[in-house]
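**Q** no FASTA, just this:
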């Protein structure tokens, strides 16, 4: 297994209207764990919760926070959105399974015991609205039922554009997008499967995720403290 003491996870945002490639620095420290081994179907474990729920319980319930988690099973993006629909939360990003270990050996992965976390993860987001002249960027959209199909189409289109118009040395060595052709073919043939998410919302809503049995290995991200005076 290819391991590293300090893996630099690569998050590739293809679903954006403004550029073909977008590296999201916000989520680069999160780790997501595969629910099962793609080759054998063996159920895999995930690393611990790191006291996330205890930390959140000590924070004012109206504070806005960011939490990542993995899921106990692969699921479609539609199933993920449906699972989180009862909660007042925004889905910022979801790691995609793109054929790792089935179609290719990922360039970086690690884990302890019976867990696997892929470092160069591709992900799905809601995209970013821009003006037609591409000179100004708008607000990043969240991943919702309304934006999902457009996000999928946008991601595949941008991947195809890179494959058709740019040399492999550019998107691998400069953008860090390894196995782009294999991943593109896998998504085209098998659809979009996710195994986690990064969400944001009030602490009182995030704490409700503690009881969702399909979620595991949460990690706490940024906090936005509100002035309640």
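**A** Ah, there it is. Model, not experiment: these values are computed from the prediction.

**Q** use CA for all of it now, contacts and neighbours both
**A** Will do.

**Q** could you pull out the strands for the chain?
**A** With strands called from DSSP state E, the chain shows them at 12-13, 64-76, 90-97, 109-110, 117-118, 122-124, 128-130, 137-140, 193-202, 215-224.

**Q** Let me have these in CSV, extended by distance to residue 50 and mean neighbour count.
**A** Below are the strands of the chain laid out as CSV (distance: least, CA to CA, whole Å; neighbours: other CA atoms under 10 Å):
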stretch, distance to residue 50, mean neighbour count
strand 12-13, 26, 22
strand 64-76, 12, 21
strand 90-97, 20, 23
strand 109-110, 18, 18
strand 117-118, 16, 22
strand 122-124, 23, 24
strand 128-130, 32, 17
strand 137-140, 29, 12
strand 193-202, 16, 23
strand 215-224, 7, 19
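
**Q** Burial check on residue 26, number of neighbours?
**A** Residues near residue 26, counting by other CA atoms under 10 Å, number 10.

**Q** check contacts around the residue nearest to residue 68 when sequence neighbours are not counted.
**A** Distance criterion CA to CA, 6 or more residues apart in numbering; nearest residue to residue 68, sequence neighbours excluded, is residue 198 at 4.2 Å. Contacts of residue 198 were listed using CA atoms under 8 Å, 6 or more residues apart in numbering, and they are 27, 66, 67, 68, 69, 91, 92, 93, 94.

**Q** Got another one to weigh against that:
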């Protein structure tokens, strides 16, 4: 039916619906309508004839296939969103922990390193490594070491997780050779030489080395410690510092289980390091790769001025992050402000030290009148 006939048919149909057709014209149009209805029925009959009936089982199969296709599409979308979120989160996490100078990861690592250095006699040996994770998390780990004789031994690992800058509870995992008892110092005025373990040293063979806690019967200046013990055939590992809180409670009978102090080497900070070399190379696109070499300042063993300066600097640094440091300190209050104030007013003095060396050389210290008690920490085969 061409366009002209189509328009003519529409006009007649409209006239038929309004009752405007009459006579022969009406009869011819009704005859035409009947032919069209028969043609339509014929077409519909052909369609029904060629339809293929679908069984119920096949219908279920098609339905299941459609459901799994929908589920797969949903899963793919979810995986895609998760991957995008992971990528974006990883980028923002890296930016968060690398922000600042020094950056956040360095600051948190320094909190761990410096806290252990001033609270653990062997804490100066080792550094913290950082592993940034998605969703603003970071995992920091640090080897726990001991020194017996000339040998440094890894005895465990400290693991700490961070969410942003919030620290989780530290995980202290020990392995291998660790003292079953917890060595401690005895504050001056409480010590009793009968409590010492000199008899244990006497029973050890000559081909051994030990580390030991020595407690003094009076407070001693740093210079005096090095004058008395620095020339002997042993190493001073750590010096316990009187910070004004030790030995003040009668209930502990002067036993100091959680000392604070420093090693025979200074606790250096990032801003102490000396720049030795700097090299810039072209990086990706317009970026630069900067390589720098640093070294620590010169130091002579026993220089109490340097040791004291770096020790107080470390306590003041930890004072800015005291809550984090206290978690590493076993959840106890550090009261760093009060300790620093006491040290600046009264100076730095010692009530004990940790030493290591040949067993028989340590045994000779039994004749030192300054020593009120001695506790053996670790014993090892000769490595001196």
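**A** Arrived safely, thanks for sending. Values in this document were obtained by computation on a predicted structure and should not be read as measured data.

**Q** if we can go back for a sec, any idea what the residue nearest to residue 68 of structure 1 aligns with in structure 2?
**A** By TM-score structural alignment, residue 198 of structure 1 lines up with residue 354 in structure 2.

**Q** got it, and residue 217 of structure 1?
**A** Taking TM-score structural alignment, residue 217 of structure 1 has residue 373 as its aligned residue in structure 2.

**Q** With residue 61 of structure 1 instead?
**A** Mapped onto structure 2 by TM-score structural alignment, residue 61 of structure 1 lines up with residue 206.

**Q** and if you look at residue 180 of structure 1?
**A** Per TM-score structural alignment, residue 180 of structure 1 is aligned with residue 336.

**Q** and its match, how many residues sit next to it?
**A** By the measure other CA under 10 Å, the count of residues near residue 336 of structure 2 is 18.

**Q** what separates it from residue 151 of structure 2, distance-wise?
**A** 33 Å (CA to CA, to the nearest Å).

**Q** need the contact list for residue 204 of structure 2.
**A** Residues near residue 204 of structure 2 by CA under 8 Å, 6+ apart: residue 359.

**Q** What of the one 5 residues further on?
**A** Residue 209 of structure 2 makes contacts with 148, 149, 356, 357, 358, 359, 379, 380, 381, 382, 383, 384, as judged by CA under 8 Å, 6+ apart.

**Q** gap between the match of residue 198 of structure 1 and residue 107 of structure 2?
**A** For residue 354 of structure 2, the distance to residue 107 of structure 2 - CA to CA - is 28 Å.

**Q** Not counting residues beside it along the chain, what's closest to residue 48 of structure 1?
**A** Closest to residue 48 of structure 1 by CA to CA, 6+ apart is residue 217, at 5.5 Å.

**Q** Oh, that last question was meant for residue 319 of structure 2, not what I typed.
**A** Nearest non-adjacent residue to residue 319 of structure 2 (CA to CA, 6+ apart): residue 336, at 5.9 Å.

**Q** contacting residues around that neighbour?
**A** 315, 316, 318, 319, 322.

**Q** can you tell me which residue in structure 1 aligns to the second one?
**A** In this case it means residue 316 of structure 2. In structure 1, the residue matched to residue 316 of structure 2 (TM-score structural alignment) is residue 160.

**Q** Would you mark the buried spots in the longest helix seen in structure 1?
**A** When every helix of structure 1 is counted residue by residue (DSSP state H), the longest turns out to be helix 148-165. Residues 148, 151, 152, 154, 155, 156, 157, 158, 159, 160, 162 are the ones in helix 148-165 of structure 1 that count as buried (16 or more other CA atoms under 10 Å).

**Q** how deep is residue 182 of structure 2 tucked in, by neighbour count?
**A** Using other CA under 10 Å, the number of residues around residue 182 of structure 2 comes to 9.

**Q** For it, give me its contacts.
**A** Residue 182 of structure 2 makes contacts with residue 257, as judged by CA under 8 Å, 6+ apart.

**Q** now for it: what does it line up with in structure 1?
**A** Here residue 182 of structure 2 is matched to residue 29 in structure 1, going by TM-score structural alignment.

**Q** Surely residue 161 of structure 2 forms part of a strand?
**A** Yes. Using DSSP: H, G, I helix; E, B strand; the rest coil, the assignment for residue 161 of structure 2 is a strand.

**Q** gap between it and residue 141 of structure 2?
**A** Going from residue 161 of structure 2 to residue 141 of structure 2 by CA to CA gives 9 Å.

**Q** same deal with residue 24 of structure 2?
**A** Counting by CA to CA, the gap from residue 24 of structure 2 to residue 141 of structure 2 is 104 Å.

**Q** Settle it for me: which of those two has more neighbours?
**A** residue 141 (19 against 9).

**Q** Find the nearest non-adjacent residue to the more buried one, please.
**A** That would be residue 159: by CA to CA, 6+ apart, it lies 4.5 Å from residue 141 of structure 2.

**Q** so the one you found touches residue 142, yeah?
**A** Yes. The criterion here is CA atoms under 8 Å, and residue 159 of structure 2 meets it with residue 142 at 6.6 Å.

**Q** In TSV, list the contacts of residue 336 of structure 2 along with distance to residue 243 of structure 2.
**A** Shown next, in TSV, are the contacts of residue 336 of structure 2 (distance: CA to CA, whole Å):
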residue	distance to residue 243 of structure 2
315	11
316	14
318	15
319	14
322	16
